[in-house]
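Q: Turn this into a structure:
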Amino acid sequence: MTYKNSGGQEMDERFAAYITNANAVRAVASAVEGTIGPKGLDIMLVDRFGEVTITNDGVTILKLMDINHPAAKMLINIAKAQQEEVGDGTTTATIMAGTLVTEGVNQIIRGVPVARVIEGIKYGVKKAQEIMKTKATPVKGINDENLRKIAYIAGREHDDIADLVFEAAKLIGEEKLKEKNFRLRDIIIAKAGAENEVFLGLIIDKEKLNKQMPKEVYGAKILLIDDALEPEHIEEEALGTEAGFARYMELREEFKRNIEKIVELGVNVVFVGKNISDNAEELFVDKGILAVDRVSSRDLEKIAEHTGARMIKRSGLKKSQEEIKNYIGFAEKVYEDEKLEHIRIVGGNGRRMATILVGAATSEIVGERERIAKDAASSLQAAIKGGIVAGGGAVEIAVARELEREKEKLKGMATYGIDCVISALKRPLGQIVYNAGFNPLEKVEEVIYTQAEKNLDSIGVNCDTGELSDMLELGVLDPAPVKIHAIKAAGEIAEAILRIDTIIKKKDEDVGRANVDSTQGIKDLDF
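A: The predicted structure follows:
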């Protein structure tokens, strides 16, 4: 059996797995490469019900694609990991991984041993990360205008979103943004019909339980019940007995006393994780208490953090009033926005928290506006943590140039693996330039030559004019951690895929055989 490589040459069966994997990875990369850069276009994804998603966001495209090939799924998983780790750069990581795998397979077909290709890729990726770190410049505090430029570029040149994210960052402060478990992207909410806004406080995307409850509460005393607010249940069989019915009545009386205890403590806002009973609802209405039911655990945790409240279970309401007081949180104001159908909590006594509300003209573009804002927020936070580098593919070219010199330190065929990494580093600029309507081969070589001639790593291509420009002067910046992790992620997936030289479908448990068309590069085995 023979196969053809990308150059049309016939290859024997031993390269089948490499070729099919490279083709699958390349197909995934090609699906997102048209979105990169300021002139990148959108992708339309349509499900079987005809529902449409239009987006420029790499990880969203990859997650929604209908993919069956195992190597392609590996690539998608690495893009998800990139998103989880640094929140942006998934398209860059995917494009670079696609190039690494394709170039690696081409080297293997030419006769370079797989072990040497992988050795060179591992060395090149490690060195590329080290070099990239030396290119990073720390930001000059939370008010550094470069942070807004980062948000503007990552936010696909949306001025309003860049302003929102930058303002929110200043409200939250540098110390909070550097916390390991805090993610700026998590404070973003997009709503159709809303005005862009940043404020100190929280939005809970729920409505009050009863329209007769107050619309706003000043000097809020807040109780969080991570449970149902209703009497404990009695099994139906037990209700048929005298003792069971007596227990049922006892529990109802106890529940009533617990609700009255809440009222007597002056609690005027209650957030409940599950249901609120009709009796409790009626009493809350009578006493002017604002109550919200079915609040997610995550929202309860955020409210607790912002207001200083502690979550309590239904059984905890049996405690004395003095004990329950320790669970109550405070806020300057809690109110319902009837137009946008959510609850706002402002001025909590706990940790200072901010919310970014991104407006959208219609419900169809809410999701994309939110994704854009989350990318901008993630990039800004990454820049605070790890500094900035020249964007537009310029810094990758600078790293590739230095990596060329590193080849001299390796002997033998491992240098071919480094060539794969160099090609991958050139790929983002080439694709950005191509998407802008210019010749990528010509422009990449011009950038390489000009960077070396001027000893200036920030030289790139102005995608409006096609002229070479200093990306730093243009304000085209990227967060260094995004770039570093993209190289790392691309290298990991390339190494994993290039180690696969045979693909065998696992036997079907009820059929007892593995049988896949070998023209797909998968072994046809009979047991």
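
Q: Going by C-alpha atoms from here, please, whenever you check contacts or count neighbours.
A: Fine.

Q: Show me where the stretch 251-400 of the chain has its strands.
A: With DSSP state E, counting those that start in this stretch as the criterion, the stretch 251-400 of the chain has strands at 269-272, 290-292, 311-312, 329-337, 342-348, 354-360, 388-390.

Q: Rebuild those strands as JSON lines, extending it with distance to residue 256 and mean neighbour count.
A: Listed next are the strands of the stretch 251-400 of the chain as JSON lines, based on distance: least, C-alpha to C-alpha, whole Å; neighbours: other C-alpha atoms under 10 Å:
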{"stretch": "strand 269-272", "distance to residue 256": "16", "mean neighbour count": "24"}
{"stretch": "strand 290-292", "distance to residue 256": "16", "mean neighbour count": "25"}
{"stretch": "strand 311-312", "distance to residue 256": "17", "mean neighbour count": "20"}
{"stretch": "strand 329-337", "distance to residue 256": "22", "mean neighbour count": "21"}
{"stretch": "strand 342-348", "distance to residue 256": "27", "mean neighbour count": "21"}
{"stretch": "strand 354-360", "distance to residue 256": "37", "mean neighbour count": "23"}
{"stretch": "strand 388-390", "distance to residue 256": "59", "mean neighbour count": "28"}
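
Q: so which of these comes closest to residue 77?
A: In terms of C-alpha to C-alpha, the element of the strands of the stretch 251-400 of the chain nearest to residue 77 is strand 388-390, at 26.1 Å.

Q: And the closest one, what does it pack against?
A: For strand 388-390, the elements it packs on are strand 477-479, judged by 3 or more C-alpha pairs under 8 Å, 6 or more residues apart in numbering; DSSP states H and E.

Q: Next, the structure of the following sequence, for comparison with the previous one:
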Amino acid sequence: MSQTRPPGAGQEGDEAYATLRNNLNAVQAICSAVEGTLGPKGLDTMLVGSHGEVIITNDGVTILEKMDVSHPAAQLLVQVARSQQERVGDGTTTATVLAGALVAEGARQVTRGVPVAKVVRGIQDGVAQAARSLTTRARPIEGLEDPVLYRIAYVAGREQADLAELIVGAARQLGAAKLREETFRFADVVQSLGQARGEVWPGLIVSKRPANAQAEFPERAAHVLIVQDEFAPEAVEEEALTTEAGYRRHLQLREHFVAALERLSELGVGLVASERSVDPEAEQFCTDRGIMVLQRVPRSLLRRLAEYAGARPVRRSALYRPASDWAGYLGYAGHIAYDERLGCVRIAEGRGRPQVSIVVGASTNEIAGERLRIARDAASALQAALRSGWLPGGGAAEIAAAHELDRYRETVRGMEGFGVEAVAHALRKPLSQIVVNAGYNPLEKVEEAKAAQLQAGSDALGIDCDTGAVLDMTEAGVVDPADVKLHALQAAGEVAAAVLRIHTVIRMRQLREE
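A: This is a model prediction of the structure:
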């Protein structure tokens, strides 16, 4: 007895879906590299470079960015993780797992014969409905003393209590207003300093040795000059130097520069931070007068220093202005000192806006690098929670949203419902993967959690990875920032729609080099 094949089945169907299957295989290969790190029982990945360098991590974006990824569909998934990292700084593994599950479920519907356009439209609708569900479930943070903040940092910090305490302590020093600023990234204040002990410094730590490091720099209060340029006289073109007029111009500029240096000393400048290199004569002048000089400071750090000290960055042409004009450019710090043991400059008591520096230390560089990534994840998670509220973790909130989406699916007429169904399936993937990593049957445990939530009317019930029993995630302190989950879902929906729409892959013609 012959069997009836669905539309698109057979050889022609296989050819029609060849690109989709190829892209799906690439996406699943990427997901398999990170999904084993998800949850409290997730393990680490070792990345080995061509020259023997080693990174041991379970940070999703680090794994994906360091992997040798050449497949274009796989690169889309890497972009999801990068987008998640840039937007909220945490949840990259969740975003990747969700995207992979959405692509897999969408591809399953397409190969059943559902038109791609219908599936994509349904996925977009399902993602929007799920995002609304998660948003309405979010609980607000009740100020920086709210104990939930510590749990947020503890969970995102992979249960490293010392890092969570540092993050929360630094947040309280900064204040909620600073953390809510749109342009401020809390993770940027975290840094690693080799053999240093963990600490929160009430100011800025610049991990650079002074250009004039041969000098001794006792702790002092002083003005701060920030040069967003070379700390050197303006240059004369080499061709002009061959003429008498050009050479005189060169000497004149150097004389003006030396006069500007004299004004630095008269105005009580004790620290000069330059984005680019420092002129040797300027370095020697500053050394003789005990002025600390930092060169090649990244612009992002210069901005933070300017904000903290109350300074205005200048170009080197501004150095020639009269001393009366300098008042508006110079910043001030009540404590400037060089920490020779750690090779960094400590700045405190700035007259500008508050800043803190979180120092993370470890016994080896490899471990220090991983602890730095973990601490930055925790800082990003805390900031996201303060801005958007929090949700039960452990995949529990996603299970509740999936059930709500199942009910919505029943009201959808047309084939778009298959796309909505794909989103509901994908939302169960985080909990499914977490329990797989803990050694349990995912089908059994996901159904247990779903049934328990329906019976109790709670979106906080999930699975205890130690015992396999149903557990209230909120009572256990397993909580996540709402924004992390929302952005992960939305980014996953975007990449799934992009991958499913790809019908043909064509190699572009290489442009000839002229």
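
Q: After superposition, what is the TM-score?
A: Once superposed, the chains reach a TM-score of 0.95 (TM-score structural alignment, normalised by the length of structure 2), with 503 aligned residues with a C-alpha RMSD of 1.7 Å.

Q: so which of the strands of the stretch 251-400 of structure 1 comes closest to residue 191 of structure 1?
A: Comparing the strands of the stretch 251-400 of structure 1 against residue 191 of structure 1 with C-alpha to C-alpha, the closest turns out to be strand 354-360 (5.4 Å).

Q: That closest one: average distance to aligned residues in structure 2?
A: Strand 354-360 of structure 1, aligned to structure 2 and superposed, deviates on average by 0.9 Å (mean C-alpha distance after the TM-score superposition for structure 1).

Q: Provide the aligned range in structure 2 for the helix or strand encompassing residue 250 of structure 1.
A: Assigned by DSSP states H and E, residue 250 of structure 1 falls within helix 242-264. Mapping helix 242-264 of structure 1 onto structure 2 (TM-score structural alignment) gives residues 244-266.

Q: And for stretch 453-460 of structure 1?
A: Aligned using TM-score structural alignment, stretch 453-460 of structure 1 spans residues 455-462 in structure 2.

Q: Residues in contact with that stretch: which ones?
A: Applying C-alpha atoms under 8 Å, 6 or more residues apart in numbering, the contact partners of stretch 455-462 of structure 2 are 392-397, 399-400, 431, 449, 452-453, 470-474.

Q: Give the buried residues for that stretch.
A: Neighbour-count burial for stretch 455-462 of structure 2, with 16 or more other C-alpha atoms under 10 Å as criterion, is recorded at 459, 460, 461, 462.

Q: before we move on, the earlier item: which ones among the contacts of stretch 455-462 of structure 2 are found in helices?
A: Taking DSSP state H as the definition of helices, the contacts of stretch 455-462 of structure 2 contribute 396, 397, 399, 400, 431, 449, 452, 453, 473, 474.

Q: corresponding residue for the fifth one in structure 1?
A: The reference is to residue 431 of structure 2. Looks like residue 431 of structure 2 aligns to residue 429 there (TM-score structural alignment).

Q: check contacts around the nearest residue to that match once chain neighbours are set aside.
A: Distances taken as C-alpha to C-alpha, 6 or more residues apart in numbering place residue 393 nearest to residue 429 of structure 1, at 4.3 Å, with adjacent residues excluded. By C-alpha under 8 Å, 6+ apart, residue 393 of structure 1 lies in contact with 426, 428, 429, 432, 460.

Q: Only the buried subset of the residues you listed, as a ChimeraX command please.
A: Command for ChimeraX, covering only those of the contacts of residue 393 of structure 1 found buried under the criterion 16+ other C-alpha under 10 Å:
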select :426,428,429,432,460
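
Q: now, among the contacts of residue 393 of structure 1, which is nearest to residue 50 of structure 1?
A: Residue 50 of structure 1 has its nearest neighbour among the contacts of residue 393 of structure 1 in residue 432, at 31.0 Å by C-alpha to C-alpha.

Q: my read: that closest one touches residue 426, true?
A: No - checked against C-alpha atoms under 8 Å, the pair residue 432 of structure 1 and residue 426 is beyond contact range at 10.5 Å.

Q: Leaving out chain neighbours, which residue sits closest to the aligned residue in structure 2 for residue 345 of structure 1?
A: In structure 2, residue 345 of structure 1 lines up with residue 347, judged by TM-score structural alignment. Excluding the flanking residues, the one nearest residue 347 of structure 2 by C-alpha to C-alpha, 6+ apart is residue 336, at 4.7 Å.

Q: how close does that neighbour get to residue 467 of structure 2?
A: Separation of residue 336 of structure 2 from residue 467 of structure 2 (C-alpha to C-alpha, to the nearest Å) stands at 53 Å.
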